[in-house]
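structure, please.
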Amino acid sequence: MVPDKSARVLDYEARLKAFMDTHIYPNEAEFFREAEELGPFAVYPMFDRLKPKAREAGLWNLFLPDSDKGAGLSNVEYGYLCEIMGRSFLAPEVFNCNAPDTGNMEVIERYGTEADKERWLKPLLNGEIRSCFAMTEPAVASSDATNIQAEIKRDGDHYVINAHKWYTTGASNPKTKICIFMGKTDPGNPDRHKQQSMILVPMDTPGITVTRSLPVFGYYGVPDRASEVLFDNVRVPAENLLLGEGRGFEIAQGRLGPGRIHHCMRTIGMAERLLETMIDRSLQRVAFGKPVADQGVTRERIAEARIMIDQCRLLTLHAAHKMDTVGNKEARAEIAMIKIAAPNMACQIADWAIQACGGGGTGNDFGTALAYAGLRTLRLADGPDEVHRDQLARMEIKKRKGLNHPGWEPHVTARGRNPGL
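Okay, the predicted model is just below:
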């Protein structure tokens, strides 16, 4: 059961939609032009123009739950708003609600020292700097995070870091000043989940090299600026370690739960926009004597898209409600389900929208190709589909094993064994 929208949420929704209509949608083409012409290692002027407007409108740091630094919304309340912001790749950063900054801010708020909060959290909350998160590595299958080979070795009052990371979101942005880095402080620990730690690494520390920006289906810098980063004998003060040695997985689970909700709600918003594009374009195009919207296959896809979006929205809000009421740990199954369902749903609708737009759907005129590229990454980000399916299946099997009553049993009839169904 998901609670009804509060008056506060309805007010935020109206203000967000008005801001999107006035400032986001009309500026998208310019934003994508800036990204293409300036490249992934530049600051895009669009954000400097729009962020002050969002802050003045009171639409700033909406993601922070139970905090005097943000709106103090629950996961469910923020979910409704995140869907609206997710309709545009430009919007989340304008509202200071973009990945990986949201997760990094939550980590620093929970586990950072007062000095960390003053140095890093405060300017992140103000939108003055950006951050990145270094976890994935090219040499290992990072879907199993215990494979991480990055070294974090104690040396007196410092830790020395050596690693080759990639798909480090945000690393090529000149405004990125701090990195949350995950690596091994105790590789010999028999408990593989206590080998890793997380540490704050200032990006101007000697030994850090952002070697290249990594394209996503040929798109650079929009919206995540994934990058390859080398860490060569990077020395960081020991007090920069978060929570303590061997606590990296613990931090990661606390960080990724809300982040997955955010990704899924944004995905639903983008799916809604893709459905609108599919309908609008199919009404405009005529094939074989009638609008494409009157072709049976198109109508079937429109109907299926509406069902799929609403199913995912309800499932995501249910997961958010469970996180709010019983905590992230108890909502693990629901979080896994939405992380599987939402990106797959949106990728399918993006594909249908591309078909409805014809050849133009594979280019940039309708935003469908970029949408597909961005959505497809979410089947890998924060854990691939296969990992979430495996975890979900394990939970279901464990739950079934815990029951005392038997299930369906085969029985023998005069004609032999019959499964009964």
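
going forward, measure contacts between C-alpha atoms and count neighbours the same way
Will do.

contact partners of the helix or strand Ala18 falls within?
Element membership of Ala18, judged by DSSP states H and E, is helix 7-19. Here helix 7-19 makes contact (CA atoms under 8 Å, 6 or more residues apart in numbering) with 54, 59, 77, 80-81, 84-85.

stretch 394-405 too?
Contacts of stretch 394-405 (CA under 8 Å, 6+ apart): Ala333.

to compare against the first, here's the next sequence to fold:
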Amino acid sequence: MDFNHSDRARALQEQLSVFMDRHVYPNEKAYEAAAHDGMRDGRYHAPALLEELKAKARAEGLWNMFLPKAHGEHGAGLSNLEYAPLAEMMGRVEWASEVFNCSAPDTGNMETLALFGSEAQKREWLDPLLDGRIRSAFSMTEPEVASSDATNIRCSIRRDGDSYVINGRKWFTSGAQAAACKLLIVMGKTDPDNPQTHKQQSMILVPRDAPGVKIIRDIHVFGYQSGIGHPEIVYDNVRVPASNILLGEGRGFEIAQGRLGPGRIHHCMRLIGAAQRALELMCQRAESRAAFGMKLSEHGSVREDIAHSFCEIEQARMITLMAADKMDRLGNKVAKDLIAAAKIIVPSMAARVIDRAIQVHGGMGVSQDTFLAKAYTYARYIRIGDGPDQVHLSQLARHLIRQHAQPAAA
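Model prediction:
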């Protein structure tokens, strides 16, 4: 299997690496300090530093690199395989992806609009998202039901003349607290009595400032308040034009599958970057600290943790690249087995590696003095976000059983 990249892809890797060294790593502490004071009037206002870095990145052509070749006129036009090492670099710093307009949930929402949006919807929402002028959120998970089974979703999307009326309660609507968030993509039921349960759901575009959109509270993850927020939202008789429906009634699951496949693999790419950085910090810490008359790096248990971490990162990176390659060659649907495998393997791997790095750092590892605590939170959360491990394990096993249950003819 040949994972060699084109000259252009290698040039972008070098360019991005230089940008990270010059502009992102040196500004980590400044960004954190500014972001801490960003919440005003119930909305998160991005630091001016971030906007400055976005302008620099766009001027250098490091913009919308996540967009596949089918939408290359809007971005770098890279394949998933070519994008993987770039996403890995960005994943080394929690907020770096936004600098390059490559952050979730906007990436998934932009791909959704590019694939399934009407021309009018693209003009109104996709174009400003691609320009980085606005941000967006994805509103699917509900607190009152087990949303790992999306057929449980209760949010109502009811046709009323030339409008749809939306009623329901959502949470973990990532991105909705951002002051720049102007669009919510909401999944709900337009036909709750349809005997085909996967035809009951639809997705609809809701302006963030539409009357009846009520932010109840932000949801903190392990005590951390995310800048863009994961709020709980009540949709109280929210009325939007009928033209805001995506693709048509009953197409919600179809859209979700088209959206979540790339989103899942992008999370895996970023988490590999976080794990790789944690391994590097673990090695540096182990070599610079001594305990019981020896460097930490001379203790057998620490060496084993470092070696295990290297092996696990390389295994996870390989299956992620295999998934990206299969997506490029055969399409997201055909690659769903490897996407599921990567989603199962990578977040758990990253959490283990980061946890080992935290242990080697001692008290410093759980403090704000390294990126490790937030990185661990991200890795652990993604074992639930975009579908919990158990769902991916079950679906992958079901696919494998169908594939291999019948013995081959002698």
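
could I get the TM-score for this pair?
The TM-score (TM-score structural alignment, normalised by the length of structure 2) is 0.97; 405 aligned residues with a CA RMSD of 1.1 Å.

all helices of the stretch 251-400 of structure 2, in order?
Per DSSP state H, counting those that start in this stretch, the stretch 251-400 of structure 2 carries helices over the ranges 252-288, 300-330, 336-361, 372-382, 389-404.

just so I know, which of the ones you listed lies nearest Leu115 of structure 2?
Counting by CA to CA, Leu115 of structure 2 lies closest to helix 252-288 out of the helices of the stretch 251-400 of structure 2; the figure is 8.2 Å.

what is the closest one packed up against?
Judged by 3 or more CA pairs under 8 Å, 6 or more residues apart in numbering; DSSP states H and E, the packing partners of helix 252-288 of structure 2 are helix 80-90, helix 106-116, strand 201-207, strand 294-295, helix 300-330, helix 336-361, helix 372-382.

these into CSV, with extra columns for mean neighbour count and distance to Val221 of structure 2?
Converted to CSV, those look like this (neighbours: other CA atoms under 10 Å; distance: least, CA to CA, whole Å):
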stretch, mean neighbour count, distance to Val221 of structure 2
helix 80-90, 24, 21
helix 106-116, 22, 20
strand 201-207, 24, 25
strand 294-295, 13, 35
helix 300-330, 18, 25
helix 336-361, 23, 15
helix 372-382, 21, 7
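
mind checking which of the ones you listed is nearest Ser226 of structure 2?
The nearest among these, by CA to CA, is helix 372-382 at 9.9 Å.

please enumerate the helices of the stretch 1-150 of structure 2.
7-19, 28-36, 48-59, 80-90, 96-99, 106-116, 119-121, 127-131.

check the offset of the third one from the chain's centre.
Right, helix 48-59 of structure 2. 21 Å (CA atoms, centre = their mean, to the nearest Å).

tabulate the contacts of helix 7-19 of structure 1 in TSV, adding columns for distance to Asn98 of structure 1.
Putting the contacts of helix 7-19 of structure 1 into TSV (distance: CA to CA, whole Å) gives the following:
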residue	distance to Asn98 of structure 1
Ala54	14
Leu59	13
Glu77	17
Tyr80	15
Leu81	13
Ile84	13
Met85	10
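
residue contacts, Arg285 of structure 1?
Applying CA under 8 Å, 6+ apart, the residues contacting Arg285 of structure 1 are 291-292.

got TSV for the helices of the stretch 251-400 of structure 2, with distance to Pro105 of structure 2 too?
Supplementary listing: those in TSV, determined by distance: least, CA to CA, whole Å:
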stretch	distance to Pro105 of structure 2
helix 252-288	8
helix 300-330	19
helix 336-361	17
helix 372-382	13
helix 389-404	20
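
which one of those helices lies closest to Leu113 of structure 2?
Short answer: helix 252-288, nearest of the helices of the stretch 251-400 of structure 2 by CA to CA, at 9.5 Å.

out of the helices and strands packed on helix 252-288 of structure 2, which comes closest to Ile219 of structure 2?
Of those, nearest to Ile219 of structure 2 by CA to CA is helix 372-382, at 12.4 Å.
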